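Enquirer: okay, sequence plus prediction incoming.
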Amino acid sequence: MRLVRQIMGLPISLDLPRGEVDAAEQAFAWLHEVDRRFSPFRDHSEVARFDPAGPHSAEMGEILELCRTYERLTGGAFRARLPGRGFDPSGVVKGWAAQRAADLLRAAGVAEFCLNAGGDVIATGRTWSVGIRHPDQPMAVCAVLAVRDLAVATSGSYERGEHIIDGRTGLPARELVSLTVVTADLTTADAVSTAAFALGRDGIAWAAAQPGCLVHAIDAGRRVHRSPALADLLVPPGTMAS
């Protein structure tokens, strides 16, 4: 069974081989709540009303800590607050929220599922095939990964244009066109992929050095870079994982 909802302005799909609909609806309800509370595009959201001095909800505290961590780790290339712009933690919220949704599914006893939040994926309980979109061919993939109990997140400029800003310069990050991170949880995968993209070419090695992270990246010259260990997950052309 595959369920799809439009949340956060993007399609979020959930594949459930055993059809646990009630648990799925709980996960979608959480994602709707995140959209309501943490969207920078909703006038009365916690993000739109953000005051650095607080008070903050517990969930906002988690988001702020993620933003501070990756700003520090990237020397300011990743920033949730850019000069002349309001607070926007979108670079970490989607992965954080989807990981929490996956945790809700597991707590409800769902052993096998694949949650895809606009291309950021958590695959659990069995081996799933996860494609990395080709940056120049919207209907093609440049690689397919066979993943189990892993998360995959991709940051790129091909879907939403130059929306990732290098916080050190205030300019769009243009040295990469795609950077994918594979690791154990989607909170980390999403934050690391966004932060690494903001770093540019230096972000490839930086992301690969983060604990437990494997990287597949394509630079602006269309050269492919990937962690050697990622070869163990690559599906050979003409074959597919289950």
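Expert: Happy to help now that I have it.

Enquirer: going by C-alpha atoms from here, please, whenever you check contacts or count neighbours.
Expert: Will do.

Enquirer: give me the most central residue, the chain.
Expert: residue 190 (3.0 Å; CA atoms, centre = their mean).

Enquirer: show me what contacts that one?
Expert: 91, 92, 94, 95, 96, 120, 152, 153, 154, 155, 181 (CA atoms under 8 Å, 6 or more residues apart in numbering).

Enquirer: just the closest of these to residue 6, please.
Expert: residue 94 (13.3 Å; CA to CA).

Enquirer: sorry, back to before: sec struct for the residue nearest to the centre of the chain, please.
Expert: For residue 190, the assignment made with DSSP: H, G, I helix; E, B strand; the rest coil gives helix.

Enquirer: now swap in residue 33 and tell me
Expert: On the three-state scheme (three-state DSSP), residue 33 is labelled helix.

Enquirer: what is the burial count for it?
Expert: Per other CA atoms under 10 Å, the neighbour tally for residue 33 reads 15.

Enquirer: just the one 4 residues further on next, same as before
Expert: Around residue 37 there are 18 other residues, counting by other CA under 10 Å.

Enquirer: sec struct for the nearest residue in space to it that is not next to it in sequence, please.
Expert: Leaving aside its chain neighbours, residue 37 sits nearest to residue 45 (4.6 Å; criterion: CA to CA, 6 or more residues apart in numbering). Classification of residue 45 by three-state DSSP places it in coil.

Enquirer: could you do residue 178 as well?
Expert: Under three-state DSSP, residue 178 falls in the strand class.

Enquirer: what's the nearest residue to it if we skip its chain neighbours?
Expert: Closest to residue 178 by CA to CA, 6+ apart is residue 156, at 4.3 Å.

Enquirer: same deal with residue 215?
Expert: Closest to residue 215 by CA to CA, 6+ apart is residue 181, at 4.8 Å.

Enquirer: and residue 105, by the same measure?
Expert: Distances taken as CA to CA, 6+ apart place residue 23 nearest to residue 105, at 5.9 Å, with adjacent residues excluded.

Enquirer: again with residue 71
Expert: Excluding its sequence neighbours, the residue lying closest to residue 71 (CA to CA, 6+ apart) is residue 78, at 5.0 Å.

Enquirer: want to compare, so here's the second one:
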Amino acid sequence: MRRVEQVMGFPVSLRIDDERIPEGVADAVFDWLREVDTRFSPFKRDSEVSRLDRGELGPGELSDDLTEVLGLCEEYRTATGGAFDARLPGRGLDPCAVVKGWSVQRAAELLAAAGVRRFCLNAGGDVVAAGGPWRVGIRHPEHADRLCAVLAVTDAAVATSGRYERGDHIVDGRTGRPATGLLSLTVVAPTLTEADATATAAFALGEEGVAWAAARLGCEVFAVDAGRRVVRTEGVPLAS
């Protein structure tokens, strides 16, 4: 089964290779992602995130999900010394860098709980793969029609942060300026929650982010720095 929908501003594709697919499981995945967009988007005035940012919700009035997301944002802010920050000066609360990976990982867990064993869930280029191996390409940061590498991924997640799609949109919270030390950084981790947040946080750190991400438990890193040098950890699962 293959299905693609536009959710949260990017294409989300689901491929299931099992012989028997539980009824309604794909609907549940996309319904959840649409719910997340409604509840957590900082661009929707009535979302829980927007209401919190305007001071309409107190700490005791937050959903368990938003409390978890904000806790993850604080974890990465602390771990990077403020380079990663969901509350940048002059901007509203924006937890999207955590919400994307967290929500897609939850969707993958919905699939697994329903008994789906072999699937690939791709959200705007960030991937959760079960079963496998699945071949996942790392896009060249300067040439959209080329790949830097191809990974062989089994029961893991892959996320990439870069400047090639949205320009200098990742800001170093320590300086308030765009992070420009890297062209792209890919993280392979056990969950997309970890892979996506780590990739964004490491990119915000700049060149020092490669070593920082590599030191995190279970994370492998493939990066291209501003000098166009490739840096990768030994455990990156390159396809043969």
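Expert: On my side now, so go ahead. Remember, predicted model here, so these are calculated numbers, not experimental data.

Enquirer: what's the TM-score here?
Expert: Put the two chains on top of each other and the TM-score (TM-score structural alignment, normalised by the length of structure 2) is 0.95; 234 aligned residues with a CA RMSD of 1.1 Å.

Enquirer: and the residue nearest to residue 37 of structure 1, what pairs with it in structure 2?
Expert: Aligned counterpart of residue 45 of structure 1 in structure 2: residue 47 (TM-score structural alignment).

Enquirer: after superposition, how close is the host helix or strand of residue 13 of structure 1 to structure 2?
Expert: Element membership of residue 13 of structure 1, judged by DSSP states H and E, is strand 10-15. Following the fit onto structure 2, the mean deviation recorded for strand 10-15 of structure 1 is 0.3 Å by mean CA distance after the TM-score superposition for structure 1.

Enquirer: so what secondary structure elements neighbour that strand?
Expert: Counting contacts by 3 or more CA pairs under 8 Å, 6 or more residues apart in numbering; DSSP states H and E, strand 10-15 of structure 1 is packed against strand 2-7, strand 113-117.

Enquirer: how far does the shortest one sit from its chain's centre?
Expert: Here the centre of mass of C-alpha atoms in strand 113-117 of structure 1, compared against the chain's by CA atoms, centre = their mean, to the nearest Å, lies 12 Å away.

Enquirer: where does that strand end up in structure 2?
Expert: Under TM-score structural alignment, the match for strand 113-117 of structure 1 is residues 119-123.

Enquirer: that stretch against structure 1, how far on average?
Expert: Stretch 119-123 of structure 2 sits 0.3 Å off on average (mean CA distance after the TM-score superposition for structure 1).

Enquirer: ok so, going back, so what touches the strand holding residue 13 of structure 1?
Expert: 1-6, 24, 113-118.

Enquirer: in that strand, what's buried?
Expert: Of all the residues in strand 10-15 of structure 1, those buried under the rule 16 or more other CA atoms under 10 Å are 12, 13, 14, 15.

Enquirer: how near is the second one to residue 215 of structure 1?
Expert: Distance of residue 13 of structure 1 to residue 215 of structure 1, computed by CA to CA, to the nearest Å: 24 Å.

Enquirer: re the thing from before, buried sites along the match of strand 113-117 of structure 1?
Expert: 119, 120, 121, 122, 123.

Enquirer: nearest residue to the first one in space, please, no chain neighbours.
Expert: Across the structure, with CA to CA, 6+ apart as the measure, the residue nearest residue 119 of structure 2 apart from its sequence neighbours is residue 16 (4.3 Å).

Enquirer: again, but for the third one
Expert: Sequence neighbours aside, residue 14 is the residue nearest to residue 121 of structure 2 in space, at 4.7 Å (criterion: CA to CA, 6+ apart).

Enquirer: corresponding residue for residue 175 of structure 2 in structure 1?
Expert: The alignment partner of residue 175 of structure 2 in structure 1, by TM-score structural alignment, is residue 169.

Enquirer: map the residue nearest to residue 121 of structure 2 across to structure 1 for me.
Expert: In structure 1, residue 14 of structure 2 lines up with residue 14, judged by TM-score structural alignment.

Enquirer: likewise for residue 153 of structure 2?
Expert: Correspondence of residue 153 of structure 2 to structure 1, assessed by TM-score structural alignment: residue 147.

Enquirer: same check, this time on residue 132 of structure 2
Expert: Checking TM-score structural alignment: residue 132 of structure 2 goes with residue 126.

Enquirer: ok, now residue 211 of structure 2?
Expert: Taking TM-score structural alignment, residue 211 of structure 2 has residue 205 as its aligned residue in structure 1.

Enquirer: hang on, that match in a strand?
Expert: No. Counting by three-state DSSP, residue 205 of structure 1 is located in no strand; its state is helix.

Enquirer: what about it, how many residues nearby?
Expert: Using other CA under 10 Å, residue 205 of structure 1 has 14 neighbouring residues.

Enquirer: which stretches of structure 2 form strands?
Expert: 2-7, 10-16, 119-123, 126-130, 134-139, 147-153, 156-162, 171-172, 177-178, 182-189, 220-225, 230-232 (DSSP state E).

Enquirer: dump these into TSV; add distance to residue 67 of structure 2 as well.
Expert: Shown next, in TSV, are those (distance: least, CA to CA, whole Å):
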stretch	distance to residue 67 of structure 2
strand 2-7	22
strand 10-16	25
strand 119-123	23
strand 126-130	23
strand 134-139	32
strand 147-153	31
strand 156-162	23
strand 171-172	23
strand 177-178	28
strand 182-189	23
strand 220-225	28
strand 230-232	34
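
Enquirer: so which of these is nearest residue 240 of structure 2?
Expert: With CA to CA as the measure, strand 147-153 is the member of those nearest residue 240 of structure 2 (8.1 Å).

Enquirer: and that closest one, how far from structure 1 on average?
Expert: Relative to structure 1, strand 147-153 of structure 2 is 0.5 Å off (mean CA distance after the TM-score superposition for structure 1).

Enquirer: residues contacting that strand, please?
Expert: 129, 132-140, 236-239.

Enquirer: just curious, which of these is nearest to residue 63 of structure 2?
Expert: residue 129 (28.5 Å).

Enquirer: surely that closest one touches residue 159?
Expert: No. The pair residue 129 of structure 2 / residue 159 is not scored as a contact, 11.5 Å apart, by CA atoms under 8 Å.
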